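Q: Generate a structure from the sequence data that follows.
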Amino acid sequence: MRPYPRPMTRRPLIAVLTGAGISTDSGIPDYRGPNGLWQRDPKAQELVTLGPYLADEDVRRRAWLMRRDAGALTAEPNAGHRALVELAARLPVRVLTQNVDGLHQRAGLPDRKVLELHGSARRVQCVRCRRYGEMSAALARVAAGEDDPPCRECGGILKPATVMFGERLDPEVIGKAEAVARACELFIAVGSTLQVHPAALLPQIAVESGARLIIVNAEPTPYDPVADQVLREPISSALPALVATLTE
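A: Have a look, this model is predicted:
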């Protein structure tokens, strides 16, 4: 691995790709790690897969209970999220996140600096009329006794405003993320297995465009051999330390 930091002289932009690992210290479990949700309950994946979700009312009931109990809307940003706010206050930064929890914005990053590749779990969308609403309002209906709350406008099925398995990512969002990866001088991947495409291609685009790569993740990733630096320490301590180094 090449030592870092080196002087950043070519392009000032820093791209940060964040995955589920950055939010585990906020109480939101990851999916694919050794103790991830899919490992503990493989059947849970159908709750976020479009086909079963639309076809089976029981799947939707279970999905609403999962959202109610997950506590994602009450989770608070942790030191890793706050470190990226500090970095963005000192240097040009764009955060490309695979997460849907909105914790980067809650920590203080403006919307314009965050690209939510997989959408947002803080909103719902009707699959029929495509209107959006607040997830908190839908969960309040669940708490009041509606086990599968329909759209209030047209009666259609409500789903989280996220990209479920079986759905394509928004090509406009992915296009913007790829442009950031091509333009950056430094690409930092935080808490991501770097195995889910097309987001997993972003580090490759950055490296092939001449950017340096830092990986902060507890488990090995496919990009470790080409990274300038790999940090295995806990994200909530490693990321603030990295940011302090970059901003000195």
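Q: going forward, measure contacts and count neighbours with C-alpha atoms only.
A: Will do.
Q: can you pull the contacts of the spatially most central residue of the chain?
A: The chain has residue 99 as the residue nearest its centroid, 1.7 Å off, counting by C-alpha atoms, centre = their mean. Contact analysis of residue 99 by C-alpha atoms under 8 Å, 6 or more residues apart in numbering lists 18, 19, 20, 116, 117, 118, 119, 120.
Q: 7 Å instead, please
A: 19, 20, 116, 118 (C-alpha atoms under 7 Å, 6 or more residues apart in numbering).
Q: let's see this one next to it:
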Amino acid sequence: MEDDIDELAQMIQSAGRAVVFTGAGVSTECGIPDFRSPGGFWTRYKPIEFDDFLASEETRLEAWRRYFNIYDAVAQAVPGPSHKVIAGLYHAGIVSHVITQNIDDLHRASGVPEEAIIELHGNGSYAKCLSCGERYEIAWARAQIEAGRRPPYCSTCAGIVKTATISFGQAMPEAEMARARAATFDADLFLALGSSLQVFPAASFPVMAKSNRARLVIINREPTGLDALADLVIAGELGDVLSATAERLGRQQIAC
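A: From the prediction side, this is the model:
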């Protein structure tokens, strides 16, 4: 692995415009369980389809109840080693964008500015109206439910309020997908970090990058279906690999 980390550091150092793509592995080191793994949130709280969420108040109340359990479990999480190295790479001018499948808002908390973060699956730290897009805090939604025993509705247009995450059966966000495509096609180095690369269309971005002649690096504890496509694959603990890479690059270059 030492040789792999040396190679990764050299690839990062020579990159003109790198893009980072993150999955659950970046957040599990912060104590946030993987949604899909055995024992993860979805084995305890079965996902509710978007059409079912829209269909009845009873289903929406149940969806909110499950979400509060998830939110309470992760709300105190803080950025981990990988978040900090990624933020360092951004502030060093090496990484232009962070494309993430995660909904925990920890990239922003680590210091990456909002305009550089592309959240493919939304953001679980707040809610919004499905009709007019008005933003609401999770605490507000909880208070509305506790006060009226009914799911929250928008105070502006009376539309349905939902967490700002993408549910099963819900269309992917067009603006974020377009931004992610543009960033990917602009990159000469694409770092896929802590993702199984099994969930599409999100997992199509490493393929896009490689097809556009960017170098592709995959770092994950387990093999992925795209390993054969990558220029470099490192199997290991993400935080350890990235921290060691930052050491190779030098703390004066990567402020993390």
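Q: Any idea what the TM-score comes out to?
A: After superposition, the two chains reach a TM-score of 0.86 (TM-score structural alignment, normalised by the length of the first structure), with 243 aligned residues with a C-alpha RMSD of 2.5 Å.
Q: Secondary structure class of the residue nearest to the centre of the first structure, three-state.
A: coil (DSSP: H, G, I helix; E, B strand; the rest coil).
Q: Which position in the second structure pairs with it?
A: By TM-score structural alignment, residue 99 of the first structure lines up with residue 102 in the second structure.
Q: Could you do residue 217 of the first structure as well?
A: Under TM-score structural alignment, residue 217 of the first structure pairs with residue 220 in the second structure.
Q: now for residue 116 of the second structure: what does it line up with in the first structure?
A: Aligned partner of residue 116 of the second structure by TM-score structural alignment: residue 113.
Q: Tell me how many other residues surround its match.
A: Around residue 113 of the first structure there are 16 other residues, counting by other C-alpha atoms under 10 Å.
Q: Okay, strands next: where are they in the second structure?
A: Using DSSP state E, the strands of the second structure run over 18-22, 95-100, 117-119, 122-129, 135-137, 161-165, 189-193, 215-220, 232-235.
Q: quick one, which of those strands is nearest to residue 71 of the second structure?
A: strand 122-129 (7.7 Å; C-alpha to C-alpha).
Q: For burial, what's the neighbour tally of the equivalent of residue 86 of the first structure over in the second structure?
A: By TM-score structural alignment, residue 86 of the first structure lines up with residue 88 in the second structure. By the criterion of other C-alpha under 10 Å, residue 88 of the second structure has 22 neighbours.
Q: do the same with residue 227 of the second structure
A: 17.
Q: Please apply the same query to residue 111 of the second structure.
A: Counted with other C-alpha under 10 Å, residue 111 of the second structure comes out at 17.
Q: Please apply the same query to residue 107 of the first structure.
A: 18.
Q: gap between the nearest residue to residue 157 of the first structure once chain neighbours are set aside and residue 212 of the first structure?
A: Using C-alpha to C-alpha, 6 or more residues apart in numbering and skipping the chain neighbours, the partner closest in space to residue 157 of the first structure is residue 150 (5.2 Å). Distance from residue 150 of the first structure to residue 212 of the first structure, counting by C-alpha to C-alpha, to the nearest Å: 47 Å.
Q: and those two? which has more neighbours close in?
A: Set residue 150 of the first structure next to residue 212 and count neighbours by other C-alpha under 10 Å: residue 212 wins out with 24 against 16.
Q: what's the closest non-adjacent residue to that one?
A: residue 186 (4.8 Å).
Q: That neighbour: what's it in contact with?
A: So residue 186 of the first structure contacts 13, 14, 15, 211, 212, 213 (C-alpha under 7 Å, 6+ apart).
Q: To which residue of the second structure is it aligned?
A: So residue 186 of the first structure corresponds to residue 189, using TM-score structural alignment.
Q: Tell me which residues touch the corresponding residue of the second structure for the residue nearest to residue 157 of the first structure, please.
A: Correspondence of residue 150 of the first structure to the second structure, assessed by TM-score structural alignment: residue 153. Residue 153 of the second structure is in contact with 159, 160, 161, counting by C-alpha under 7 Å, 6+ apart.
Q: returning to what we had before: the match of residue 116 of the second structure reaches residue 96, doesn't it?
A: No. Counting by C-alpha atoms under 7 Å, residue 96 is not a contact partner of residue 113 of the first structure; they are 8.5 Å apart.
Q: Counterpart of residue 173 of the first structure over in the second structure?
A: Per TM-score structural alignment, residue 173 of the first structure is aligned with residue 176.
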